[in-house]
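**Q** Have a look; sequence and predicted model below, questions after that.
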Amino acid sequence: MQKGHGNHKRGSTDALSKGFIQSLCGEFQKHNSIDPAYYENIDVKRGLRNADGTGVMAGITQIGNVQGYYMQDGEKVPMEGRLIYRGINVEDLIHGFVSEGRFGFEETAYLLLFGALPTRDQLVTFDQVLAEYRPLPPGFTEDMIIKAPSPDVMNKLGRSVLALYSYDPRPEDTSLEHELLQALTLVARCPTIIAHAFAVKRHYYDEESLYLHRPQEGLSMAENFLYSVRHDNKFTEQEARLLDLCLVLHAEHGGGNNSAFACRVLSSSGTDIYSAISAAVGSLKGPRHGGANKKVMEMFHYIRKNVKDWKDDGEVGSYLDKLLHRRAGDRSGLIYGMGHAIYSLSDPRARLLKQFARGLAEEKGMLDEFELVESVERLSPPLINKAKGEYKPVCANVDLYSGFVYKMLDIPEELYTPLFAMARMVGWCAHRLEEVYNPGNKIIRPAYKAVAPVHPFVPLEERG
């Protein structure tokens, strides 16, 4: 199968097009730069953030809450981070299902979508409904995935979500009953789409054998995913439970994160759920949002390659200092996995992942690598503050540990962000439903200040 449309030759036409586009780049740059002073003079909230880094208040939600500081006398005061799902501390939620020996993602999905924890009977029925909808519609894998492979699984996920519109007999039905059905279908089918898109990508772009595994009844979301992406379908219970934890921790993060907000923006226009969710997928695909754990793994590749003694704080710290001063790694000046826009003293997701990851690291013989991650977490804050010439609490964020966890689970890096999407699908659908069914909500339309100078129209014959 042809892997794109760039293999044909058009000779001089291509050369003409390339030269013209290059000239347009100069034209664009000449007329499309905005003086940064405008933003301060007009008091623009760049990135919809206030001067102190807090987000501009754009809405109200009952779904999730992220707490990393509290306000006192107009000042931000750091605090241990908390992540709240529908009023329940996620640490309490996880302790509940772990102590009872259950998988927790399905229970978390029910909580986020409907607003309350399910009874035992409700949870059993909910699991059965998700299992019923996990298989893709007849012909979908062949027509939408195999016949149009993509080198990027997130790209294929976004396209597939849009394509499901055509397989819905009433895609524009906005009744609550049908919207809930659509949401459950998307949550259930997302892992199957990702697994099939990954297998097809590996076959057509990496020249590997093609294995497509059907979802299995009786398995949790985490178990089914490991079953689907591994050639031999084998996994341990500890692996599945750790992945289940990752899914719970990534399921929701408030209405202001980029992908949830994108979903709410589109939903406020009255468009269908497939369009709104595909926009969220596209947002998460961006390296500033969902791709951070891949940058963390790239950074650790540089560290392992250049630091001989991982247990030597001096040597590890010296290399981290080189990263900060753009003398090593990708020369970005960043220690990936450190710092967060909201969390200050700690990120509860990183805290929980760290707690549960140690056991699997010991089982897999990767304890030295796990302790290297711990060293980066411990050594980075003072180095970051010194480099910036300020004191500010800096904590590890979830990406510092999630990439390492996925590595222990033998999950390829091209699936890191799709896994994020698989978990966050629940949060997106919950925000979609809240946006659509909350009385009085209006189409989201912030203001942009026009600063272009006024020019007279010039007839074509007189233009240079």
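**A** Cool, got the structure. Numbering: from 1, shown residues only.
**Q** CA atoms for contacts and neighbours, from now on please.
**A** Will do.
**Q** Which neighbouring elements make contact with the lengthiest strand in the chain?
**A** Counting residues, the longest strand in the chain under DSSP state E turns out to be strand 75-85. Packing partners of strand 75-85 (3 or more CA pairs under 8 Å, 6 or more residues apart in numbering; DSSP states H and E): strand 64-72, helix 90-99, helix 348-364.
**Q** What residues sit buried inside it?
**A** Judged by neighbour count (16 or more other CA atoms under 10 Å), strand 75-85 contains these buried residues: Pro78, Gly81, Arg82, Leu83, Ile84, Tyr85.
**Q** Ok, stretch 250-257 next?
**A** His250, Ala251, Glu252, His253, Gly254, Gly255, Gly256.
**Q** chain center to whatever helix or strand Glu371 lives in: distance?
**A** Assigned by DSSP states H and E, Glu371 belongs to helix 367-388. Centroid separation between helix 367-388 and its chain, computed with CA atoms, centre = their mean, to the nearest Å, is 23 Å.
**Q** what about versus this one:
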Amino acid sequence: MVNSIDMQRLSAIILKNNQIDPSFFSRYDVKRGLRNNDGTGVLVGLTQIGDVHGYIVDEKEKVPVEGRLRYRGIDVADLVNGFQRERRFGYEETVYLLLFGQLPNEAELEEFKTVLGSRRLLPDGFTEDMILTAPSSNIMNKLARSVLASYSYDDNAEDSSIENVLRQAVCLIARFPVFVSYGFQAKQHYHANKTLFIHSPDPKLGTAENLLRLIRPDAKYTKLEAELLDLALVLHAEHGGGNNSAFTIHVVSSSDTDTYSAVAAAVGSLKGAKHGGANIKVREMIEDFKANVGDWKDEEEISTYIEKIVRKEAYDKSGLVYGMGHAVYTYSDPRAVLLKEKARILAQEKGLLEEFELYHMIERLSPAVIGRLKGVDKVICANVDFYSGFVYAMLGIPQDLYTPIFAVARIAGWCAHRIEEIINGGRIMRPAYKHIRTVQREYLPLHERV
């Protein structure tokens, strides 16, 4: 039926009947995007999990400060420096901190890692029936399907007690890298006609090492590669309750639905280009720079090309310099700072320092160009997406996996927020929408309609 009707005409009708006068949003003081007019977020909840700090408000004005990110009160920079100083991987320790609200001691950490390792294997028949059957061209969609399918393999799927939700959370955290890796291998085989590689996860390895092992045909990786991916996972594990996917977890969980439905909804949120897909846009933009800028060390030539992008004359004509700017951070995004330091080391090892310096140059020059052309004095910094795509590219990770890897990290924060909502929520979230059609319309009999 859809193919036999005029979709272009119907689309025009839909556009006409759904457009709202932009002035109405100001007239009724609508908080579009749940943001106030000064750019601050509308306060809709409280959390003890992640603290994102990028400015202070002084006499009703935003004052920029250096960015700070805390997990359960611990500065993420201190967390990273702590486990890296001891030459350890840190993602599993970070998951423990987010879920339980405190750092594990040595015995608790080893026990938790053992539990995660024991739960990485998928249930019998899951890989064949739920992943290799009907493979998806988009791994995030396959991930969401794998999460929803997990409901069918859970004998106690609906129980929302904290003990049961914690069990479900640990299983999902353990299996996310496997869901993603097998979904990627299925796409490579069925959509790109490549050899299918299905490695079993190693229960003795952590999340970063297993992920590299599962996505690579030879299952090999270097210690530095695993350390860098581990760092990326730690930095993406949580970002407060106000980001779109964490808020989705709160909203959906408030309806008293099951864990799998709530997490699948968060996956759908993260898939969006304005959220988890932003690092792909950065990577594509940099490739455009490389193709159109002759001298990567010429500040004037790079500034000129940034101007073209801002004026909507280059790249995707959006006017956006992807990876620059953040809803909260002003002077700096601490995640970008930490990732950049490690990225420089790997770039030197892989002979990619020249490209790293191109990133650095664009990061340094963009704020002034954007401010001058847009006539704003807003403080702008590089966000974590600016360097994460470069890191994944250096690790030989295809773009198809950039956002799924984000999900592998963020499942920890999502599960922590779901538990927090169950304990403290109690009311279904239901914001208001004002109906603005004031003229009542009469129902016309079918034969009188034009």
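**A** Alright, I've got the coordinates. Just so it is clear, the structure is predicted and the values come from calculations on it, not from any experiment.
**Q** about what we covered before: which residues in structure 2 does the helix holding Glu371 of structure 1 match up with?
**A** On structure 2, the counterpart of helix 367-388 of structure 1 by TM-score structural alignment is residues 353-374.
**Q** To which residue of structure 1 is Asp316 of structure 2 aligned?
**A** Checking TM-score structural alignment: Asp316 of structure 2 goes with Asp330.
**Q** give me the stretch of structure 2 that stretch 74-93 of structure 1 matches.
**A** Using TM-score structural alignment, the residues of structure 2 aligned to stretch 74-93 of structure 1 are 60-79.
**Q** so how far is the first residue of the matching stretch from its last?
**A** Terminal residues of stretch 60-79 of structure 2 are spaced 33 Å apart (CA to CA, to the nearest Å).
**Q** Check stretch 431-439 of structure 2 too.
**A** End-to-end for stretch 431-439 of structure 2, by CA to CA: 24 Å.
**Q** what does stretch 52-62 of structure 1 give?
**A** End-to-end distance for stretch 52-62 of structure 1: 25 Å, by CA to CA.
**Q** Stretch 208-224 of structure 2 too?
**A** The first and final residues of stretch 208-224 of structure 2 sit 11 Å from each other (CA to CA).
**Q** and that stretch, how far out from the chain's middle?
**A** The answer for stretch 208-224 of structure 2 is 22 Å, by CA atoms, centre = their mean.
**Q** got the contact list for it?
**A** 91, 177-178, 181-182, 184-185, 197-202, 226-227, 229-230, 233, 346 (CA atoms under 8 Å, 6 or more residues apart in numbering).
**Q** sorry, back to before: so what does the helix holding Glu371 of structure 1 touch, helix or strand wise?
**A** Packed next to helix 367-388 of structure 1, using 3+ CA pairs under 8 Å, 6+ apart, are helix 313-324, helix 348-364, helix 398-408.
**Q** The last one aligns to what range in structure 2?
**A** Equivalent residues of helix 398-408 of structure 1 are located at 384-394 in structure 2, counting by TM-score structural alignment.
**Q** returning to what we had before: with distance to Asn155 of structure 1 added, can I get the buried residues of strand 75-85 of structure 1 in JSON lines?
**A** Formatted as JSON lines, the buried residues of strand 75-85 of structure 1 follow (distance: CA to CA, whole Å):
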{"residue": "Pro78", "distance to Asn155 of structure 1": "38"}
{"residue": "Gly81", "distance to Asn155 of structure 1": "32"}
{"residue": "Arg82", "distance to Asn155 of structure 1": "32"}
{"residue": "Leu83", "distance to Asn155 of structure 1": "29"}
{"residue": "Ile84", "distance to Asn155 of structure 1": "30"}
{"residue": "Tyr85", "distance to Asn155 of structure 1": "29"}
